[in-house]
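# got a predicted model here, sequence first, then my questions.
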Amino acid sequence: MWTLTLDTATPYLSLGLFRGDEGIGRIVRLGRRHEEALFSILDGLLGEVGARKEEIGAVVLGKGPGSYTGLRIALAAGLGIAMAHGAQVYGVSSLLAACWPFLEEGGPPLTALFTARNGLYYGATYARREGRPLVVQPPRKLKHSELPQEGLLLDTPPDPRALYELLPFAQKGVEPAYL
């Protein structure tokens, strides 16, 4: 069975299909046009790995925080695919998926930030300990004056492979993180 990963919390569409060590992911900057491209890109990925939608056994969704409409697109599409094909659904923080590829085991914490409206940021700070994500500061809204002075990742898109790698630590089901 394949695992579909999907995040639309940011201006980027992060979409992937993974099974064991094989798989493929795409990150495409779409602004506010996720719904226009999502299913055609998914069909392309299915073709590249030689799979059918019926072979999707798990769906890992980025649960935000992020754009209200953006979050709804991933949730609606992902839940619809899961319901149609009997797949399990899991949720992962979009901020964690953005910084996971950059976290070094035992290294310093990193703060992932997504630009929000009105000069605010959505941010969370994570570290990697014993191969697991450690939440140093949970997702929150920050003003520019509240930003840490080091270890920042600004507007890095959630990584489709990171969503897959974080599946063992994901919550079953998905509850969007609206801040």
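Done, it's in.

# alpha carbons only for contacts and neighbour counts from here, please
Noted.

# distance between the lengthiest strand in the chain and the chain's centre?
The residue-count maximum for a strand in the chain (DSSP state E) belongs to strand 132-143. Relative to the mean C-alpha coordinate of its chain, strand 132-143 is positioned 15 Å out (CA atoms, centre = their mean, to the nearest Å).

# so which elements touch that strand?
Using 3 or more CA pairs under 8 Å, 6 or more residues apart in numbering; DSSP states H and E, the elements in contact with strand 132-143 are strand 120-129.

# hmm, who's touching the strand it packs on?
If you take CA atoms under 8 Å, 6 or more residues apart in numbering as the criterion, strand 120-129 is touched by 65-66, 95-96, 99, 103-116, 133-144, 179.

# quick one, which of those are buried?
Among the contacts of strand 120-129, the ones that count as buried by 16 or more other CA atoms under 10 Å are 65-66, 95-96, 99, 103, 109-116, 133, 139, 141-142.

# okay, one more to line up with it:
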Amino acid sequence: MANLLIVDASSALCSVSLISAAGVQDLTERQPRRHAQRLLPMIDEVLQVAGVDKTALDGLAFARGPGSFTGIRIAVSVIQGIALGLNLPVYGFSTLQLLAQQALAETTVGQVVTVLDAYMGEVFWAVYERNDEQDGLLCRLVGAEQVSDPQRCVDGLQYMLQAHQIDPYNCVLAGNGVALLTPTDRLPALSVVDGIEPLSHYAVDQVANAWQRGEFAGFEDFPPVYLRDSVAWKKLDEQPSLLKR
């Protein structure tokens, strides 16, 4: 079995998973401002616990966004440094899909709307449906991943409900951006799965399948996904958020 390292730093959480012959080893910490200090030590700890030397790694995977601009940049830099140093292929996956896979793993519904706080008065959001083709992906994207203000997100979801693209009895909302979707009475039929945050563990099956299918490649094939074309990024503590902390 291949030794595959997976990292996610796209939110306040920082998570690392390792797939090896010994199984799956996970480590997660809440580090909203210390991703740069903690990600490499966390990788070393996971490797040590699993008894795998970093020179024995076969491939690297990472959440490439959308999400925290700083966190994504840190994850990309760390994975790129290891990949270049050890001449390893990489694989990038969507943070919104990661959230959807967790929600679907914990429920029996067929659809999930994942919503992340994008700060600056906006949310990242997408609709995913359960994938029954047994190809290693628990879900597939419906339409496109988007960034918008919360009201436009609500309007878009309301349209999809009216167009029967979303089944109100078979769909849930998940992610820390759900609290920003006001007025909530515009989406009365959709229940909410609380406590869903990006965790690298829920990318394990997707990453293992991608390895088997030969989908690992160079960094140019998996650029970071910010969804915003151009923005004056601010420090985290200067960014307005509609969520109370």
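On my side now, so go ahead. Since the structure is predicted, the reported quantities are computational estimates derived from the model, not experimental observations.

# just give the TM-score of the two.
After superposition, the two chains reach a TM-score (TM-score structural alignment, normalised by the length of structure 1) of 0.89; 179 aligned residues with a CA RMSD of 2.2 Å.

# quick one: terminal-to-terminal distance for stretch 123-139 of structure 2?
21 Å (CA to CA, to the nearest Å).

# list the buried residues in it.
123-130, 136-139.

# dump the residue contacts of Tyr178 of structure 1.
64-66, 68.

# measure it to Arg132 of structure 1 for me?
To Arg132 of structure 1, Tyr178 of structure 1 is 24 Å away according to CA to CA.

# now the helix or strand harbouring Thr5 of structure 1 on structure 2. Mean distance?
Secondary structure from DSSP states H and E places Thr5 of structure 1 in strand 2-7. Strand 2-7 of structure 1, aligned to structure 2 and superposed, deviates on average by 0.8 Å (mean CA distance after the TM-score superposition for structure 1).

# okay, buried residues for the next helix or strand along the chain from that strand please.
Sequence order places strand 12-19 as the next helix or strand after strand 2-7 of structure 1, per DSSP H and E. Across strand 12-19 of structure 1, burial judged by 16+ other CA under 10 Å covers 12-18.

# quick one, strands of structure 2?
Using DSSP E, strands in structure 2 cover 4-8, 13-20, 23-30, 59-63, 90-93, 111-119, 122-130, 139-148, 171-174, 191-193.

# tell me, the shortest one lands on which residues of structure 1?
In this case it means strand 191-193 of structure 2. Using TM-score structural alignment, strand 191-193 of structure 2 corresponds to no residues of structure 1.

# so what does that strand touch, helix or strand wise?
strand 171-174.

# chain center to the strand it packs on, what's the gap?
In terms of CA atoms, centre = their mean, the centre of strand 171-174 of structure 2 is set 15 Å apart from its chain centre.

# contacting residues for the most centrally placed residue in structure 2?
Centroid check for structure 2 by CA atoms, centre = their mean gives Thr95 as the closest residue, at 1.8 Å. Taking CA under 8 Å, 6+ apart, we find Thr95 of structure 2 in contact with 10, 63-67, 198.

# same thing with Val193 of structure 2?
Val193 of structure 2 neighbours (CA under 8 Å, 6+ apart): 103, 172-175.

# against Tyr128 of structure 2, how distant is it?
In terms of CA to CA, Val193 of structure 2 sits 14 Å off from Tyr128 of structure 2.

# cool, Val142 of structure 2 as well?
Distance from Val142 of structure 2 to Tyr128 of structure 2, by CA to CA: 5 Å.

# if we can go back for a sec, of the strands of structure 2, which is nearest Ile74 of structure 2?
strand 4-8 (9.7 Å; CA to CA).

# next, the angle strand 59-63 makes with that closest one.
20 degrees (axes from the mean of the first three to the mean of the last three CA atoms, to 10 degrees).

# and the contacts of strand 4-8 of structure 2?
Here strand 4-8 of structure 2 makes contact (CA under 8 Å, 6+ apart) with 14-20, 57-63, 72, 75, 198-200, 203-204, 207-208.

# rewinding a little: the residue nearest to the centre of structure 2 and Gly143 of structure 2: what is the separation?
16 Å.

# corresponding residue for Pro101 of structure 1 in structure 2?
Per TM-score structural alignment, Pro101 of structure 1 is aligned with Gln102.

# check contacts around its match.
Gln102 of structure 2 makes contacts with 196, 202, as judged by CA under 8 Å, 6+ apart.

# could you rerun that using 6 Å?
Contacts for Gln102 of structure 2 were tallied using CA atoms under 6 Å, 6 or more residues apart in numbering; they are Tyr202.

# any idea how far Val52 of structure 2 is from it?
Applying CA to CA to Gln102 of structure 2 and Val52 of structure 2 gives a distance of 27 Å.

# what's in contact with the lengthiest helix in structure 1?
Longest helix in structure 1 by number of residues (criterion: DSSP state H): helix 68-85. Helix 68-85 of structure 1 is contacted by residues 7-9, 54 when judged by CA under 6 Å, 6+ apart.

# residue range for that helix in structure 2?
Going by TM-score structural alignment: helix 68-85 of structure 1 matches residues 69-86.

# buried ones in the matching stretch?
Neighbour-count burial for stretch 69-86 of structure 2, counted by 16+ other CA under 10 Å, picks out 69-76, 78-80, 82-83.

# stretch 155-165 of structure 1 now?
Neighbour count says stretch 155-165 of structure 1 has 155-165 buried, by 16+ other CA under 10 Å.

# surely Pro176 of structure 1 touches Gly62?
No: contact criterion CA atoms under 6 Å: Pro176 of structure 1 and Gly62 do not qualify, at 8.3 Å.

# between the two, tell me which one has more neighbours.
Gly62 (34 against 19; other CA atoms under 10 Å).

# how much space separates the more buried one from Lys143 of structure 1?
Using CA to CA, Gly62 of structure 1 is found at 23 Å from Lys143 of structure 1.
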